[in-house]
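**Student:** Predicted structure and sequence below. I'll ask about it afterward.
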Amino acid sequence: MMERGPILQAMAELKLYGMKAAYDELVTHAVKRQYLPQQVIGELLQAEIHEKQARSIRYQMTIARMPRAQDVEDFQFADTPVNETLVRDLARGEFLDLKRNVVLVGGTGTGKTHLATAIGRSCIRTGRRGRFFNVVDLVNRLEADSRAAR
């Protein structure tokens, strides 16, 4: 059997960070449960898949430039006119498949930024991409693109 050090080094060189992080615990568990080699490999591959998905979500969250980390569960729907069912439907991201837009309108302090951020974060977690703009930044960007004929 190959020593632990070279295996972990090879995983690092191949950038298999999920496998490397799960290796010790998984091998210990596999020995106790008498896993077949293909079961161990399958578990290591699953660990790598989960790590890559998590890394992709973290990256997408960064480039989305959300103003803060807020989720639908954090929003207090009680005593607001906000339609909770609609917000939860939007958070599933189906409107994106239909190529629809969402515009949140309301006065200061009504939760527009919170809900936009929460919906965006939820969509990103399902593998979609997004980008947060406030109105001023969006208009400036559109004007700049228009001047540049894009």
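**Tutor:** Okay, I see it.
**Student:** contacts and neighbour counts: CA atoms only from here.
**Tutor:** Noted.
**Student:** which other helices and strands contact the helix or strand where residue 48 lies?
**Tutor:** Secondary structure assigned from DSSP states H and E places residue 48 in helix 37-64. On a contact count with 3 or more CA pairs under 8 Å, 6 or more residues apart in numbering; DSSP states H and E, helix 37-64 meets helix 17-33, helix 112-125.
**Student:** Export these as JSON lines, with columns for distance to residue 138.
**Tutor:** Listed next are the helices and strands packed on helix 37-64 as JSON lines, based on distance: least, CA to CA, whole Å:
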{"stretch": "helix 17-33", "distance to residue 138": "37"}
{"stretch": "helix 112-125", "distance to residue 138": "14"}
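**Student:** Looking at the ones you listed, which is nearest to residue 149?
**Tutor:** Of all the helices and strands packed on helix 37-64, helix 112-125 sits nearest to residue 149, with 28.3 Å by CA to CA.
**Student:** before we move on, the earlier item: among the helices and strands packed on helix 37-64, which is the most enclosed?
**Tutor:** Comparing the helices and strands packed on helix 37-64 by mean neighbour count (mean count of other CA atoms under 10 Å), helix 112-125 comes out on top with a mean of 22.
**Student:** I'd like to know which elements that helix is packed against.
**Tutor:** Where contact means 3+ CA pairs under 8 Å, 6+ apart, helix 112-125 is packed against helix 37-64, helix 84-91.
**Student:** which residues touch stretch 83-103?
**Tutor:** Stretch 83-103 has contacts (CA atoms under 8 Å, 6 or more residues apart in numbering) with 72, 77, 115, 118, 119, 120, 122, 123, 126.
**Student:** Now stretch 93-109: buried residues?
**Tutor:** residue 93 (16 or more other CA atoms under 10 Å).
**Student:** then this one, side by side with the first:
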Amino acid sequence: MKKDIVKTNIKTVAKELKLPYITRNIEDEIKEANIKNLTYEAFLLSLLENEYDLRKANGIKNRIRQARFPYKKYIEDLSLEDLPQDARDKIKVFSSLDFIETGQNIILAGNPGTGKTHIAIGLGIKACNKGYKVLFTTIPLLVNELKESRSAKTLRAFEKKFEKYDLIIADELGYISFDKEASELLFTYLSLRAGRKSTIITTNLSFERWDEIFKDPVMTAAMIDRLTHKSYIVNMNGNSYRLKETQLWLEKQ
């Protein structure tokens, strides 16, 4: 009876201390400790290690959820031989995530279907696994959020939040053009991170065509200069990765 009271008290204290593994598993852990005849020190270490592992796994799940990826893609799932040569040559360097530590950008530029978004999301998920804070957004969505923040007079709060991310993935630059307000906001907020925090940008347009999006040649030149400084520029022109996957799928039907 006394042992039951002790177990109940352990659960109560563990719950108060927000130790979910111990709260849920203390009885099984005690049984295993008795079977293995563990010392008090070994028993305590086992409890703490399992609690740590659970907290680490939950942290990864939360970071991936908060990153707002549209779907999960992994670097390990890439078919390297189907990637454009430039991406194939650099993917190992990117996978080390050293570019995040040094605050460098990656710009994946090329025609649709060549794996730009897959690479970006794969690196983002790998970064979440390593403890980095990541945000995935499309350029059009980011512009809408910036405009809404300006209207609501919450741009400063948005700026503080934007700067905290270790890595921001800005997908789909080039699919729509922007008015002057949108161009200025996008320039300002992407420039805030330049040289300090990493941004991955995917685009279907070469740099000489960016003025089609931003309309202002001077601003376009300034943005390209800031985003490309000490950045990795990856030529993603090649055969469509998605088209090949579709053809293989059709052949199996």
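**Tutor:** Nice, I can see it. As the structure is a computational prediction, the values presented were derived from the model and not from experiment.
**Student:** and the counterpart of residue 132 of structure 1 in structure 2, which of the three is it?
**Tutor:** Residue correspondence to structure 2 (TM-score structural alignment): residue 132 of structure 1 is matched to residue 136. Following DSSP: H, G, I helix; E, B strand; the rest coil, we place residue 136 of structure 2 in the strand state.
**Student:** Residue 136 of structure 2 and residue 162 touch, don't they?
**Tutor:** No. Applying CA atoms under 8 Å, one finds residue 136 of structure 2 not in contact with residue 162, separated by 11.4 Å.
**Student:** So for those two, which residue has more residues nearby?
**Tutor:** Comparing residue 136 of structure 2 with residue 162 by other CA atoms under 10 Å, the one with more neighbours is residue 136, at 22 against 17.
**Student:** Report the separation between that one and residue 15 of structure 2.
**Tutor:** Distance of residue 136 of structure 2 to residue 15 of structure 2, given as CA to CA, to the nearest Å: 34 Å.
**Student:** The counterpart of residue 18 of structure 1 in structure 2: what's it in contact with?
**Tutor:** Using TM-score structural alignment, the equivalent of residue 18 of structure 1 in structure 2 is residue 21. Taking CA under 8 Å, 6+ apart as the criterion, residue 21 of structure 2 is in contact with 50, 51, 54.
**Student:** Of these, keep whichever come out buried.
**Tutor:** Buried among the contacts of residue 21 of structure 2 (16+ other CA under 10 Å): residue 51.
**Student:** can you tell me which residues contact the residue nearest to residue 22 of structure 1 when sequence neighbours are not counted?
**Tutor:** Among residues not flanking residue 22 of structure 1 along the chain, residue 47 sits closest, at 6.5 Å (CA to CA, 6 or more residues apart in numbering). If you count contacts by CA under 8 Å, 6+ apart, residue 47 of structure 1 has them with 18, 19, 22.
**Student:** Redo those as a markdown table? Include distance to residue 84 of structure 1.
**Tutor:** Converted to a markdown table, these look like this (distance: CA to CA, whole Å):
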| residue | distance to residue 84 of structure 1 |
| --- | --- |
| 18 | 37 |
| 19 | 40 |
| 22 | 39 |
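**Student:** since we're on residue 82 of structure 2, how many residues are nearby?
**Tutor:** Residue 82 of structure 2 sits with 16 neighbouring residues when counted by other CA under 10 Å.
**Student:** Where does stretch 99-118 of structure 2 end up in structure 1?
**Tutor:** Using TM-score structural alignment, stretch 99-118 of structure 2 pairs with 95-114 in structure 1.
**Student:** try stretch 169-178 of structure 2
**Tutor:** Going by TM-score structural alignment: stretch 169-178 of structure 2 matches no residues.
**Student:** ok, which stretches of the stretch 101-250 of structure 2 are helices?
**Tutor:** 116-129, 139-151, 155-164, 180-191, 211-214, 217-228, 241-252 (DSSP state H, counting those that start in this stretch).
**Student:** a markdown table for those, including distance to residue 96 of structure 2?
**Tutor:** Putting those into a markdown table (distance: least, CA to CA, whole Å) gives the following:
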| stretch | distance to residue 96 of structure 2 |
| --- | --- |
| helix 116-129 | 9 |
| helix 139-151 | 26 |
| helix 155-164 | 21 |
| helix 180-191 | 23 |
| helix 211-214 | 32 |
| helix 217-228 | 20 |
| helix 241-252 | 24 |
